[in-house]
Structures are given as structure tokens and as C-alpha cells.
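Asker: Sequence unavailable; structure follows:
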């Protein structure tokens, strides 16, 4: 998997080639402020370490707020929940006041950057693929209330985890694309075409982008939504928390993805499969 220099003249082409081949692309020298990311990691680690998080228990219908360890997701095809807790951030949702400024600034900047990346993807989609997009990909996320920023916390492992439990079991994302700044610890892997697993380059400062099911649907399978996972660390790394900050870019609810689905119908189908709806 090639790391693409965002400032290179060849960046759009190389980035989309990587997405087509592996479902993942990795950017360096990108415009997302690493100092802002660091600040978010530090402040939200303190939040997850506190009892304050329980004041923001998630809303079953709106899906905003804090999802505790005990109610963590179970990946499709698995019967053991992931070893994680997380917080769902929407601009219209509940956010602790002292955490709001940084997280919403990150949400805004990264959503704007996503529109550029989606334009790259459309630019390098074959004409027979782009002909099926119901509107320009970058416009699908314009004024959407559905894009989700998830602040993920993988607590230290204590050695008594349930058999088969991992930080994030193999899964695909539901949305168009996901943008993820490299986490503060390694562990992210992507499944290759031959079925083996490959480490995603996670140098601190890299920006990782992957295709989600909705773009796979909209592109008729041209862009693959690839299985990925977060494996459990060993040794000293197992004693450390891991914070991750994926932004799941979603179209507006009425956007037509294919003859079968709008954003809303596809999302509902997948949330029911995950057992969170």
C-alpha cells in the first residue's frame, strides 16, 4: 500500500489507484492540522478516563452520545463484542461543552477535505462507473446531517478478555468514505485479495482513507469496501489505551445510491445487522 504525498501533482491519480486496488489510501503532507488532532486525543482520553462520560449515555433513536464498553458493537458474522467504547459526535448532538470547540472544528475541516477527495474519486472513475452516480460524489455530502465522527477508545487489555475478543473484529464501513488520522498506537490491518492481512501504514501524521459500502454500492463494486480490523497488541503496548478518530462521510438521507438503495434505506439495513438499531 503506497503512501501518497498530498502535495504531489500525481496525488489524485495515485490516491484513487490505491483505493481501487486495496480499498484504502494513505496520505502524507495533508492539510489536516496534527496539533488539533493531538489536542483532541489528549482531551478525549481524559474524558474516557472519567465518570463524566456516563452522563452522555447514547440515544437509541438519534445514535448520538456515549456507547459504553458493555454495549459495544459486535461485527457482522461475529458473536463476541469488540473491546472498545466510543462517543458519537454530530454537530446537532450532545457534546460536553469543554470538548466542543476542537471536535467541531475537526469535523468541519475534515468534512470539507472529504469533498475534495470525493472529487478526486469521481475524476478518476471510469465513465461507465461515474454515469451511475446520481449526483456528483462531493455534492452527496453537502449539508448532510448524517456524517458521523466517532471518538473511539480502546482501553488497556487486562488479560482476562473473552476468547476471540479483539479491539475491532473484521468489518467493512457502511458509509461513502472514512477519513482517519493515524491513531496513537498501531493495530489497524486491511484484508488483501488473497485473504491475508496487511498492516496499514500508521505513521503518526498519516491520514488513512478507506472506501465504505455506500460508495461500493454507488460505483457498482468498482471501488471495494475492504474488510479491516484492529488487532490486540501484546507486551507493553497492551497496557496502553488507543484513541482513534474516524469520520464516516454519509450522504444526505434522500441521496440515491443505486436502484436498490438510498442512503437512509442502506443505513437502516446495516444498523439492524449490527444490532444497534
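Answerer: Cool, the structure landed. As the structure is a prediction and not an experimental result, all values here were calculated from the model. Numbering: from 1, shown residues only.
Asker: Going by C-alpha atoms from here, please, whenever you check contacts or count neighbours.
Answerer: Will do.
Asker: contacting residues for the closest residue to residue 5 other than its chain neighbours?
Answerer: Closest residue to residue 5 apart from its sequence neighbours, by C-alpha to C-alpha, 6 or more residues apart in numbering: residue 28 at 5.0 Å. Taking C-alpha atoms under 8 Å, 6 or more residues apart in numbering, we find residue 28 in contact with 3-6, 205-207.
Asker: In addition, the following structure is provided for comparison:
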């Protein structure tokens, strides 16, 4: 099943940044999503990452739970099946996951908000693989934000300081086979908290986005492409000029119900101390400021973590 969300190639992002910015920004403004091809992440790295993710989630439950870290709201390490719940949902999502974040040096002013990583003893090369993947997704995310800055008629480097040492998270997701008629679905309808999300693994059917008319639009990128979407922090910054679109991962039907689904979303975040304040250029008589009170990225994040059950 192919998506109606357009595919935007990054091949010309460096040689013709204005054209890429228009194509990417226009797609974001219409859908809150874009399918991004030719992003430059090495396919060998992607393949190793899938192998590592599957190998970790195949470990016994007791082994995986050794890496569940108390007191950090799931920010790093392992979060067991049945923990996270979408804002306003009645049932927990049918998934388990692992979080990789950004390690900061001792004494860094943001270290209190951003705990350092924990790493499993197996599979071998897990740490090296996902440190590299984190860095690559971070790099591509920076290019995409530069394009959005151009589209918003800001300086191309406007977002650079807002995300430097930011609280970004790479999530390794496993949705186990669906048995019987469970109460919940793999991921209930939700919006992402962060700035933008870069997702690998959406080729497997299931990801859907909510259209303004209430219908659900399948979102399946071409093989190897990224699904990229607006998060709530960017929506707030732009006064909803760029919409954070509701999306979900529905349960499979037929033979696919017996198959696990794996994906790797990279939640690109602002710096924890960045003040999210509506851009003046996104406010006018027809679009009054929805958010007259600014908020730091970390305060906003903590509010939302409580809403989805990761923080008590």
C-alpha cells in the first residue's frame, strides 16, 4: 500500500536548497508529514541496526528488564511492553522499546535534564551501531530543519543553536505479534511531543495519519526512505503553521498479525533550556498567537511525559 503523502528527495538539498525547502515545507504544511528519500544514511548501517534491534528484543524478558532504569521516565534503556499510553487513550500501546540519547560530559549545564546512556552487554556492537545511527539521524535532522528555516523565511542556520546538545532520542520499537482481539492497538492515535521525528521502518503497513475530514490516510514510504513529521514543539513554535498531525499504528490483519513490527523513530528535540516562543512571523490578524506564554522545552516535555504515563 503506498501513501498519498508526497515523496521528497534530499538529493538536491545541497545543490538547490531553495527548491528542496519549498517542496519539503509545502508538504509539511499540508500533511504534517513528508516521505524523504535519498537521505544519505548508509544502507549497511540501517541493516545492522535492524539486526541489532531484533537481537535485543529476542532476549529473555528478565534480561531486558535489567536495563530498565528507575527514576528517569524511560528516557534511557528499556521500557517494557504495556507501559506507554497515548494522551487520552483508554488502553496501553502494544509495544516495548529502547531509548538511546545524547551523552553529555560531566558538568554540562544540561546534564541534569539529559541522563547518559545505558548499554546492554549483548548483542555485540550494539553500542557502536546505535551511537553511529543516532549521529546520522541527528545530522539529517539538522539539514531538514535548515530547509524548514528557509521555508519560514528565517536564516538557514536559525535552528542550529536551538538543537545543539538537544534532548533528542532514538527509539528502537518492537510491536510483538498480535494475538486474538486485544483491547488496544500497537500505537493509539497521538501526536509527537518533540520538534521533528525521523522514522525508519514505516514500510511495514500500519502507520496512518488523520486527515482533516476524519479519514485515516495510510503512510508507507518507499523502501529505505524516511517518514518525517512535525512534532508538537514545532507546531507550537510556528503557531500551527506547521501542524503536528495525529497518527497511529493500527493492528495488522490476516497473516501479518503473526509477524512482529520493528521501527526506529528519531525524536529530534530542542535543547532542554530552549524557550519555545511563537515566531513573530507566524502571527497576524488572521492567526493570533495561540501561545502567549512561552515555555522551556524541558518543562513542556515533562508535562507530556506525565500525560503518556512515562512519568508519575
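Answerer: That came through, no problem. Quantities reported herein were computed from a predicted structural model and do not represent experimental measurements.
Asker: quick one on the thing from earlier: most neighbours, which of the contacts of residue 28 of structure 1?
Answerer: Using other C-alpha atoms under 10 Å as the neighbour test, those are led by residue 207, with 25 neighbours.
Asker: Can you tell me how far that residue is from residue 261 of structure 1?
Answerer: 30 Å (C-alpha to C-alpha, to the nearest Å).
Asker: Check residue 131 of structure 1 too.
Answerer: 17 Å.
Asker: These two: who's more crowded?
Answerer: Legend: neighbour count by other C-alpha under 10 Å for residue 131 of structure 1 and residue 261, higher for residue 261 (17 against 13).
Asker: In structure 2, what residue corresponds to that one?
Answerer: The equivalent of residue 261 of structure 1 in structure 2 is residue 295 (alignment by TM-score structural alignment).
Asker: isn't residue 157 of structure 1 right next to residue 235, touching?
Answerer: No - assessed by C-alpha atoms under 8 Å, residue 157 of structure 1 is found out of contact with residue 235, at 10.1 Å.
Asker: what are the ranges of the helices in the stretch 51-200 of structure 1?
Answerer: Ranges of helices within the stretch 51-200 of structure 1 are 97-123, 127-130, 137-140, based on DSSP state H, counting those that start in this stretch.
Asker: Would you mind finding the most buried of those?
Answerer: helix 137-140 (a mean of 20; mean count of other C-alpha atoms under 10 Å).
Asker: can you name the residues of structure 2 that that one overlays?
Answerer: Mapping helix 137-140 of structure 1 onto structure 2 (TM-score structural alignment) gives residues 159-162.
Asker: Other residues contacting that stretch?
Answerer: Counting by C-alpha under 8 Å, 6+ apart, 142, 145-146, 149, 270-271, 274 sit against stretch 159-162 of structure 2.
Asker: mind redoing it with 6 Å?
Answerer: 270-271 (C-alpha atoms under 6 Å, 6 or more residues apart in numbering).
Asker: Can you pick out the residue with more neighbours from residue 157 and residue 235 of structure 1?
Answerer: residue 157 (18 against 7).
Asker: ok, now which ones touch the more buried one?
Answerer: 238-239.
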